[in-house]
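Colleague: next one to model:
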Amino acid sequence: MSNLAAEPEFEQAVHEISSTIEPFLAAHPEYRKAFEVVQIPERIIQFRVTWERDDGSVAVNRAFRVQFNSALGPYKGGLRLHPTVNLSVLKFLGFEQIFKNALTGLSMGGGKGGSDFDPKGKSDNEIRRFCYAFMLELSRHIGADTDIPAGDIGTGGREIGFMFGAYKKYQNEFAGILTGKGDDWGGSFIRPEATGYGLVYYVTEMLRDLDNTDWVGKRVLISGSGNVAQFAALKVIELGGHVLSFSDSTGALIATDGVGFTPADIAAIADVKLRRQALTAFQHDGRFEWHEGQRPWTLFESADVALPSATQNEVSEDEAKALVAAGVRYVAEGSNMGCTQEAIDVFEATRKQCTSEGETAGVTWYAPGKAANCGGVAVSGLEMGQNSQRLKWSHQEVDAKLKDIMITCYTNCRETGKTYVRDSAIPSLVSGANIAGFVKVAKAMLDQGDWWISGK
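Modeller: Alright, predicted model coming up:
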């Protein structure tokens, strides 16, 4: 086993799963061995990347690919380019990816990779040189039936294009070895929108089940300002809600007029982020308030929905209490592990107070990222299917398939939560997601001999 004390993000991810699947393990103790096995990656690839800066000097970065679990299909998961990338972060993301991919219902294993390279402040030529150097090593370890990486933080369409071009030159083949590709060379429609859209589709089911309501008039707090935040906001607005916040690492931008951001505002924010600028570069003529160094969660006295969509651990215990005090009824993660364990405990405590059907006052219902944000990897899986068949589905076809996947995922989480966690009249979506994902993966591993039950 790994020394988890040196891997805090991975330790948190393991604890979050282990603490919520205990009702299943208590009923089926033989599966404890499966959980022990699944925590260890099948393979970790670590390598250096040397590349040339524009001034001719040599730069070097660390890079990784964690091929965590292939029980359900080839490894699938993004490549993150960010200074904070280390093995703990990638193991946490890869571990989450195993169960997230299982919840999509598609044939995908779990993996994650990336480098501590920072694209910010780099020229296009420097990014191209890095991507070619990065793929020179990574290309030996991936393939359309082995490991299919995707984009992630710092890895957008430009970087995917460079990496795909590098792979094609090194391996002399045009293959579906990356997802998030351009529309004209193997990409799928609505891949950039998929995580944000899927998040909203998932919460739509939560709204209907808890309060028999929809998005019309809902006051929605969103963190982040990248693809996930932007497209979740656009879908919320399309369905009648009001988006009241965005944020980035420098602070939070909030609306105080009750109407919120418009699609035109979001297009302008997207342009700012495309140019790798801070949110402060967004020109709004004083229509919004800027809060330096803050996140949106403590800045509102009243709201209905919170969608953390920036990065891990972006909602603390105190911020969770502030959201509950503001009357937020729904929290769903667009980011991976967006809430700390202490924040999750705050939300789950409100759910446990509901002892009878229909009495939901004071409840803040929480949905974990591995379920609520699995729309992105779901459409990556659909892209893989299109690549295998050498065809392209329409925007409407992909969107319909995405919506069906998210509804099925939600139903699976809700019903599994009802089956194994009977501590409230409202099912635990986090327990349901973790148990459903784990059981599917563990059964496949049992069938394939990765673990076995003594005496059988």
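
Colleague: from now on I want contacts and neighbour counts done on CA atoms only, so please keep to that.
Modeller: OK.

Colleague: ok, residue 315 touching residue 342?
Modeller: No: the criterion here is CA atoms under 8 Å, and residue 315 misses it with residue 342 at 9.1 Å.

Colleague: those two: which is more packed in?
Modeller: Neighbour totals were compared for residue 315 and residue 342, and residue 315 leads with 25 against 15 (other CA atoms under 10 Å).

Colleague: ok, for that one, nearest residue in space, not its chain neighbours?
Modeller: Leaving aside its chain neighbours, residue 315 sits nearest to residue 339 (4.6 Å; criterion: CA to CA, 6 or more residues apart in numbering).

Colleague: can you tell me how far that neighbour is from residue 145?
Modeller: Remark: distance between residue 339 and residue 145 (CA to CA, to the nearest Å) = 34 Å.

Colleague: more neighbours: which of those two?
Modeller: residue 339 (26 against 14).

Colleague: touching, the more buried one and residue 314? I think so.
Modeller: Yes: counting by CA under 8 Å, residue 339 sits close enough to residue 314 to count as a contact (5.9 Å).

Colleague: give me the common contacts of these two.
Modeller: residue 308 (CA atoms under 8 Å, 6 or more residues apart in numbering).

Colleague: residue 134 reaches residue 49, doesn't it?
Modeller: Yes: assessed by CA under 8 Å, residue 134 is found in contact with residue 49 at 5.6 Å.

Colleague: settle it for me: which of those two has more neighbours?
Modeller: Legend: neighbour count by other CA under 10 Å for residue 134 and residue 49, higher for residue 134 (24 against 19).

Colleague: the structure of the following sequence is requested for comparison with the preceding one:
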Amino acid sequence: MSVLDEKLQNEFDKVLRRNPGEGEFHQAVHEVLDSLGPVVAKHPEYAEAAIISRLCEPERQIIFRVPWVDDSGQVQINRGFRVEFNSALGPYKGGLRFHPTVYLGIVKFLGFEQIFKNALTGLPIGGGKGGSDFDPKGRSNAEVMRFCQSFMTELYRHIGEHTDVPAGDIGVGGREIGYLFGQYKRITNRYESGVLTGKGLTWGGSQVRTEATGYGAVFFVDEILRSRGDSLDGKRVVVSGSGNVAVYAIEKLQQLGAIVVACSDSGGYVVDDAGIDLALLKDVKETRRERISTYAAERDGATYVERGSVWDVPCAIAIPAATQNELHGADAKTLIANGCQVVAEGANMPCTPEAVRAFTEVGVAFAPGKAANAGGVATSALEMQQNASRDSWSFAHTEERLAEIMRNIHDRCLTTADEYGKPGNYLAGANIAGFTQVADGMLALGVI
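Modeller: So this is what the prediction gives:
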């Protein structure tokens, strides 16, 4: 990691001491602090009010046992988490992740990122995150339902449309949100639609929510290119992953004229120089829930590479959309050597610090996840608006609102970077713009 300003290094040392063993959280905090040297110099009031120390300490951390019974009658025990990080701008907002790798450090890293991401949307939402080390893969619908009901039986007392509004993340899609909401409704005897987002369209959900994170990342890339007098038309793109974010990033890229030539899953990646067949990809990954190798087996001209790195495929634009720390320094050097111009994080913190440094040193436009993938939570906030007004918007209207929000985030990042002497640096712009908005909110509310 790079050397921080002395005052900021002291703050980071505190984070290391107070949160041992939480590497992802340390990385997320360092990434933000690395941009804040000119901010603390310009605003001594932030130091006087201990804003950074307060920001790095969650307002509330909830850890609980989740007992449930599997289909064979065996009792299983998982661990549940909800970190309510910061509510200076509004109720805590952030997804739930169900994956075996989930532990407190992962949830805190995601929640910390969420504070600034949510601030950048310009919508009144604070930052939080949650999840469990439960793995829904290979589990029956009945097992997933029983787990979700047990999880919500504890979580319900900590959430509410004016308190904390969870959504989905890795391992938590429409099925899981439905089971969670059903249990919340049963326990509370209230149809409080705004307590969860990512709901089905027939029971309070929003158009474009499924597509929002992927679409939003592409809108951001489009704005980067427009600011440089360029466009997506004919651009060769590589997208990592093949889950929700990746699939809908590919969809919007193709709509805007780009050629997506590769995508991946945990087993390997496919290369399709003619352009990914989106209908086949959706059938393989969303309907049949099979491995990406099946796509290559059924698509003429496509090749499958087991393991390896999808970033070996030459491209003009790279969108890492799988998981944290998937794109390493060596991958970044390969992308740079192959002429990559833009990297936009579709996932949360998918680029390691070494990769980010490599991109910024050579002038590759690097859009951090807190800016580029904010479309998901932005559309969740739009879902909350619709729930509060008992309204339902059209797909076209909601997509236009999303595009407008992403344009505003892009412009705000550039403007802020210029203001603080970092012209063209989207990472610095996103970190500073998000931080100052939250910091000003915290100052206004006093020491709480």
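
Colleague: thinking again about what came up before, joint contacts of residue 134 and residue 49 of structure 1?
Modeller: Common neighbours of residue 134 of structure 1 and residue 49 (CA under 8 Å, 6+ apart) are residue 63.

Colleague: next, count neighbours for residue 225 of structure 1.
Modeller: Residue 225 of structure 1, neighbours per other CA under 10 Å, totals 26.

Colleague: just tell me what it corresponds to in structure 2.
Modeller: Matched to structure 2 by TM-score structural alignment, residue 225 of structure 1 sits across from residue 242.

Colleague: which element is its match on?
Modeller: Under DSSP states H and E, no helix or strand contains residue 242 of structure 2.

Colleague: and the longest strand for structure 2?
Modeller: strand 75-86 (DSSP state E).

Colleague: determine the set of other helices and strands touching that strand.
Modeller: For strand 75-86 of structure 2, the elements it packs on are strand 60-69, strand 92-98, helix 104-120, strand 126-132, judged by 3 or more CA pairs under 8 Å, 6 or more residues apart in numbering; DSSP states H and E.

Colleague: so residue 162 of structure 1 makes contact with residue 132?
Modeller: Yes: contact between residue 162 of structure 1 and residue 132 holds when scored by CA under 8 Å: they sit 6.8 Å apart.

Colleague: so between the two, which is more surrounded?
Modeller: Each of residue 162 of structure 1 and residue 132 had its neighbours counted (other CA under 10 Å), and the higher figure belongs to residue 132 (23 against 19).

Colleague: and the helices and strands packed on strand 75-86 of structure 2: which comes nearest residue 254 of structure 2?
Modeller: helix 104-120 (25.9 Å; CA to CA).

Colleague: compared with structure 1, how much does that closest one deviate?
Modeller: Average distance, helix 104-120 of structure 2 versus aligned residues of structure 1 after superposition (mean CA distance after the TM-score superposition for structure 1): 0.2 Å.

Colleague: got a list of what the residue nearest the centre of structure 2 touches?
Modeller: In structure 2, the C-alpha nearest the mean C-alpha coordinate belongs to residue 348, at 4.3 Å (CA atoms, centre = their mean). Neighbouring residues of residue 348 of structure 2 by CA under 8 Å, 6+ apart: 110, 113, 323, 324, 369, 370, 373.

Colleague: and the gap between it and residue 110 of structure 2?
Modeller: 7 Å.

Colleague: do the same with residue 255 of structure 2
Modeller: Taken as CA to CA, the span from residue 255 of structure 2 to residue 110 of structure 2 is 30 Å.

Colleague: between these two, point out the one with more neighbours.
Modeller: Neighbour totals were compared for residue 255 of structure 2 and residue 110, and residue 110 leads with 27 against 12 (other CA under 10 Å).

Colleague: ok, back up a step: could you find the counterpart of the residue nearest to residue 315 of structure 1 in structure 2?
Modeller: Matched by TM-score structural alignment, residue 339 of structure 1 corresponds to residue 351 in structure 2.

Colleague: ok, that match touching residue 328?
Modeller: Yes: applying CA under 8 Å as the test, residue 351 of structure 2 and residue 328 come out as touching, 6.3 Å apart.

Colleague: quick one: residues in contact with stretch 283-299 of structure 2.
Modeller: 242-243, 264-265, 267-270, 280-281, 302-304.

Colleague: cutoff 7 Å now
Modeller: Applying CA atoms under 7 Å, 6 or more residues apart in numbering, the contact partners of stretch 283-299 of structure 2 are 264, 265, 269, 270, 280, 281, 302, 303, 304.

Colleague: now swap in stretch 46-54 of structure 2 and tell me
Modeller: Contacts with stretch 46-54 of structure 2, where a contact means CA under 7 Å, 6+ apart, come from 11, 40, 439.

Colleague: who are the contact partners of the second one?
Modeller: Residues near residue 40 of structure 2 by CA under 7 Å, 6+ apart: 46, 47.

Colleague: residue in structure 1 matching it?
Modeller: Match for residue 40 of structure 2 (TM-score structural alignment): residue 25.
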